[in-house]
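**Q** Got a predicted model here, sequence first, then my questions.
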Amino acid sequence: MILLYTFLVVNLIAFVLMGYDKKLAQNNKRRISEKTLLAFVSIGGTFGSGLGMLLFRHKTAKTSYLLKFWLIVAVQILIICFYIIKSK
């Protein structure tokens, strides 16, 4: 159960960070680094970050960010598949 709550919190933070970074970008303020945004994706905030990208239309045109995002998603899928195969 604690894992579920952790997953929800990480995704909520990732979602909020995407929205907040979009707001900062619109106001020409200092931005949240891509490393920070991608760090939340890599620790499990994939859904929150992806939803934030779609809802806020943020980072959707930046190819370098998208490549890193989808690379992390691919690695996460491979890890899940490996775990499923190994547990059988």
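**A** Thanks, I have the structure now. Residues are numbered from 1 along each chain as shown.
**Q** going forward, measure contacts between C-alpha atoms and count neighbours the same way
**A** Will do.
**Q** does the nearest residue to residue 42 once chain neighbours are set aside sit in a helix or strand, and which one?
**A** Residue nearest to residue 42 in three dimensions, not counting chain neighbours: residue 72, with 6.1 Å by CA to CA, 6 or more residues apart in numbering. Residue 72 belongs to helix 63-87 when elements are defined using DSSP states H and E.
**Q** before we go on, here's another structure to hold up against the first:
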Amino acid sequence: MVKIIVAYLIIINTIGFFTMLIDKRKAEKKKWRIPEKNIFFIAAIGGSLGAMIGMYVFRHKTKHWYFKFLFTVFLIAHMLILYYFLFKK
């Protein structure tokens, strides 16, 4: 079970990271963008760390307080859930 959770988190956080990269590149080229609700959905289902890292690496959406706030809330929730699954007795 733990291996499945870890594999899932690696995959979804990679998706979150590259979602921020793709949206940044599209913004620079003035093309169609990834909707914010989709970015938040990826973060909510486990990709918060990857999305947050991508946000700062690519300097994308860093001026929007709600991205910083929600990514942090999601990350804390995910850490608590992961702690529960790894250390429950």
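**A** Nice, I can see it. Just so we're clear, the structure is a prediction, and the values are computed from it rather than from any experiment.
**Q** Can you pull the TM-score for these?
**A** Aligned and superposed, the two chains score 0.79 in TM-score terms (TM-score structural alignment, normalised by the length of structure 1); 86 aligned residues with a CA RMSD of 2.1 Å.
**Q** Buried residues, the helix holding residue 72 of structure 1. List them.
**A** By neighbour count on 16 or more other CA atoms under 10 Å, the buried set for helix 63-87 of structure 1 is 65, 69, 72-73, 76.
**Q** I'd say residue 2 of structure 2 and residue 85 touch.
**A** Yes - between residue 2 of structure 2 and residue 85 there is a contact under CA atoms under 8 Å: 7.5 Å.
**Q** before we move on, the earlier item: other SSEs contacting the helix holding residue 72 of structure 1?
**A** Secondary-structure packing of helix 63-87 of structure 1 (3 or more CA pairs under 8 Å, 6 or more residues apart in numbering; DSSP states H and E): helix 34-42.
**Q** Provide the aligned range in structure 2 for the helix it packs on.
**A** On structure 2, the counterpart of helix 34-42 of structure 1 by TM-score structural alignment is residues 36-44.
**Q** And the contacts of that stretch?
**A** By CA atoms under 8 Å, 6 or more residues apart in numbering, the surrounding residues in contact with stretch 36-44 of structure 2 are 12-13, 15-16, 19-20, 48-51, 70-71, 74.
**Q** Nearest to residue 59 of structure 2 among these?
**A** The shortest gap between residue 59 of structure 2 and any of these belongs to residue 20, at 9.2 Å (CA to CA).
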